[in-house]
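Chemist: Next come a sequence and a model predicted from it.
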Amino acid sequence: MRKAQWIAAAAAFVLVLLTYWGCPVRPPEMEAGFSRGPLQATGVQSLIREAHDDLTPAQAATLSGLESELQAQEDDSLKVEILQQLAREWYQAGKPAISGAYAEQIAELRNTEEAWAITATTYSLCLRQEGIDDKTRQFCGAQAEQAYQAAISLNPDNPENRINLAVTYTDNPPPDNPMKGILMLRELEQQYPDNPRVYITLAQLAIRTNQLERAVERLLKADSLDPGNRDVVCPLAKVYENLNRPGEADIYARKCAELLSENG
């Protein structure tokens, strides 16, 4: 599987990858962002208190037992195992914000780029939940940003974390700079002109804003860089259909069906 496809898969299967967490080395330019640490501590405790009302008795008992085990544990490797269980239980309970907080604790123990990317992905999934309140959205947005920055600091040459950070900004635009995510993606297009995921992401944003011709242009560019990618071919079929271009829609619909069949 291509690296770009693996990262995309991580977003969809974050529970499977909850075992791959780590911790950042923070360059000086990131210290201002990380100085907001008290928001994380206060925010998590508040979210946990509120979330307990939504838990079943079985879920509450499981989580309480795991918390007791965690408090009594001194070995870091065993702490990680318990934290993984807590992250998984909270995610399955429909609380990715809290799951992300436990993922972050694992990240602080393990120190890998991959771990911080998974932590950030969990927080990003929180931003895509329908009906979340402003406090939770603010918390998840701030923590996702910090986690992606941590992953970037560990491997500045990997564009995937930068792309995902830009998407987080588009999902949760900074009030003082609502175009930040889009501008960041345009910069990445200049820096990585041969990276298909940059164009896929720009196409997704174009589709969200009903700029379908621009979406076609970007998807075709991605298709030229990565032929046979179903994340390109299948959306092209739909966009051509919405543009009332049945010839092209039919061609890509057939290609899409073949790719889906090949991949089971």
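Modeler: Noted; the coordinates are in hand. Numbering: from 1, shown residues only.
Chemist: can we go C-alpha only for contacts and neighbour counts from here?
Modeler: OK.
Chemist: what about residue 173, is that helix, strand or coil?
Modeler: Local secondary structure at residue 173 is given as coil here, using DSSP: H, G, I helix; E, B strand; the rest coil.
Chemist: meant to ask about residue 77, not that
Modeler: Residue 77 carries the three-state label helix when classified by three-state DSSP.
Chemist: Chain neighbours aside, what residue packs nearest to residue 171?
Modeler: Leaving aside its chain neighbours, residue 171 sits nearest to residue 127 (6.8 Å; criterion: C-alpha to C-alpha, 6 or more residues apart in numbering).
Chemist: What is the burial count for that neighbour?
Modeler: Neighbourhood size, residue 127 [other C-alpha atoms under 10 Å]: 23.
Chemist: Equivalent analysis for the one 10 residues further on, please.
Modeler: Residues within reach of residue 137, counting by other C-alpha under 10 Å, total 20.
Chemist: so it touches residue 129, yeah?
Modeler: No. Contact status for residue 137 versus residue 129: not in contact, 9.2 Å apart, counting by C-alpha atoms under 8 Å.
Chemist: re earlier: who are the neighbours in contact with the residue nearest to residue 171?
Modeler: With contacts defined as C-alpha atoms under 8 Å, 6 or more residues apart in numbering, the neighbours of residue 127 are 137, 140-141, 171-172.
Chemist: Those residues into a markdown table, with extra columns for distance to residue 180?
Modeler: Shown next, in a markdown table, are the contacts of residue 127 (distance: C-alpha to C-alpha, whole Å):
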| residue | distance to residue 180 |
| --- | --- |
| 137 | 17 |
| 140 | 17 |
| 141 | 13 |
| 171 | 11 |
| 172 | 10 |
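Chemist: Pull out the buried members of those.
Modeler: Listed as buried from the contacts of residue 127 are 137, 140-141, 172; burial here means 16 or more other C-alpha atoms under 10 Å.
Chemist: Which of those sits closest to residue 64?
Modeler: Residue 64 has its nearest neighbour among the buried ones among the contacts of residue 127 in residue 140, at 23.3 Å by C-alpha to C-alpha.
Chemist: take a look at this one as well, against the first:
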Amino acid sequence: MPLFLMKKSQIIVIVLGLISIVVLFSLPRVVVDNDEGESEITQETSSGSVNAEDLHDSEIPEATRTKLSELAFKMDSEVNKEKFASLTDTLASLYAQAGKFDSAAYFLEQAALKLENVERWEKAGVAYYEAYTFALNDQKIAYLADKTRTYLTKVLEIDPERLDLKTKVAMTYVSSSNPMQGIAMLREILEEDPTNEEGLFNMGVLSMQSGQYKRAAERFEELIRFHPDHIQGQFYLAVSYFESKQNNKAKKQFQEVKNMTQDPMVLASVESYLERL
């Protein structure tokens, strides 16, 4: 586990349900926002492949396992493409509910392979991205990132204006052996849409991850100016102020976060920072 993640464990507590944040703090440490455009990598993920058959062989309740086996059997014998896709959707939903996101993506991919249309490519790609954000093993991260790019790139070739999907593709490159490719894509997104919510947030978090807290604060300031209800951005802005020794701003911002939510975990994290100010 990276030292940054261990030191900033309070941050992670507020991001339950937030796609991408788990993986961000295990990414290579990259300088993302300096004038010289230099990059510094102190950690790289390993390359490799993962056997897809292993992805959905997970420990789950027996009753659910039985239902999944029955559905998988029906799927294997279904010749009607639409019914086949419907079964994969049900399987994927059940696996997602069980927290087995890689398994969910695997089954959605089966429909994408059979139907070969934009809707199914997007479903598979987004599902693989969700699985990617929860993966911790380097080999699986690389595999899931590659799957994400495979399907979302197909969609982007048809609809290049989908900046939401381009952001996801960019983030998969950040965890690769060439993270600056992902940073460059995020910059392109913000050049095209300076108010882009995901682009601003991800650039802010990546600046935090590389220890560029002042630059992170600037990104989060931009984010909440355009998206004031973005609670994670509001919180991370406070943390960025705290880490860059802007204590007065940090205290004011943490108070702002307290006024925005009743979530006990968020409030506990805020209080832990306020006690240190």
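Modeler: Sure thing, it's come through. Since this is a predicted model, take the numbers as computed values, not measurements.
Chemist: Following the chain past the top helix by length along structure 2, name the next helix or strand.
Modeler: In structure 2, ranked by residue count with DSSP state H as the criterion, the top helix is helix 138-158. Toward the C-terminal end, the helix or strand that comes next after helix 138-158 of structure 2 (DSSP states H and E) is helix 163-174.
Chemist: Average offset of whatever helix or strand comes next after that following helix relative to structure 1?
Modeler: Moving toward the C-terminus from helix 163-174 of structure 2, the first helix or strand encountered (DSSP H and E) is helix 179-192. With the two structures superposed, helix 179-192 of structure 2 lies on average 1.9 Å from its match in structure 1, counting by mean C-alpha distance after the TM-score superposition for structure 1.
Chemist: what angle separates helix 179-192 of structure 2 from helix 163-174?
Modeler: With axes from the mean of the first three to the mean of the last three C-alpha atoms, to 10 degrees as the basis, helix 179-192 of structure 2 and helix 163-174 are set at 160 degrees to each other.
Chemist: Helix 179-192 of structure 2 packs against which elements?
Modeler: With contacts defined as 3 or more C-alpha pairs under 8 Å, 6 or more residues apart in numbering; DSSP states H and E, the secondary structure elements packing on helix 179-192 of structure 2 are helix 163-174, helix 197-209.
Chemist: Check which helices and strands the first one sits against.
Modeler: So that's helix 163-174 of structure 2. Contacts defined by 3+ C-alpha pairs under 8 Å, 6+ apart place helix 163-174 of structure 2 against helix 138-158, helix 179-192, helix 197-209.
Chemist: Just name the most buried of those helices.
Modeler: helix 197-209 (a mean of 24; mean count of other C-alpha atoms under 10 Å).
Chemist: For that one, give me the average deviation versus structure 1.
Modeler: Compared with structure 1 after fitting, helix 197-209 of structure 2 has a mean deviation of 1.4 Å; criterion: mean C-alpha distance after the TM-score superposition for structure 1.
Chemist: could I get the helices and strands packed on helix 163-174 of structure 2 as JSON lines with distance to residue 253 of structure 2?
Modeler: Conversion of these to JSON lines gives the following (distance: least, C-alpha to C-alpha, whole Å):
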{"stretch": "helix 138-158", "distance to residue 253 of structure 2": "34"}
{"stretch": "helix 179-192", "distance to residue 253 of structure 2": "25"}
{"stretch": "helix 197-209", "distance to residue 253 of structure 2": "16"}
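Chemist: right, and those helices - which one's nearest residue 242 of structure 2?
Modeler: Closest of these to residue 242 of structure 2 is helix 197-209, at 11.5 Å (criterion: C-alpha to C-alpha).
Chemist: Mean distance between the helix or strand following that closest one and structure 1 after superposition?
Modeler: Proceeding C-terminally, helix 197-209 of structure 2 gives way to helix 213-226 as the next helix or strand, assigned by DSSP H and E. Here the mean offset of helix 213-226 of structure 2 against structure 1 after fitting is 1.4 Å, by mean C-alpha distance after the TM-score superposition for structure 1.
Chemist: what element comes up after helix 213-226 of structure 2 heading to the C-terminus?
Modeler: Helices and strands here follow DSSP H and E; after helix 213-226 of structure 2, the next one along the chain is helix 231-243.
Chemist: returning to that earlier point: show me the one of the helices and strands packed on helix 163-174 of structure 2 that comes nearest residue 164 of structure 2.
Modeler: When these are ranked by distance to residue 164 of structure 2, counting by C-alpha to C-alpha, first place goes to helix 197-209 at 7.2 Å.
Chemist: tilt between that closest one and helix 231-243?
Modeler: When the same axes, to 10 degrees is applied, the directions of helix 197-209 of structure 2 and helix 231-243 differ by 30 degrees.
Chemist: Which elements pack onto helix 197-209 of structure 2?
Modeler: Helix 197-209 of structure 2 packs on helix 21-24, helix 163-174, helix 179-192, helix 213-226, helix 231-243, going by 3+ C-alpha pairs under 8 Å, 6+ apart.
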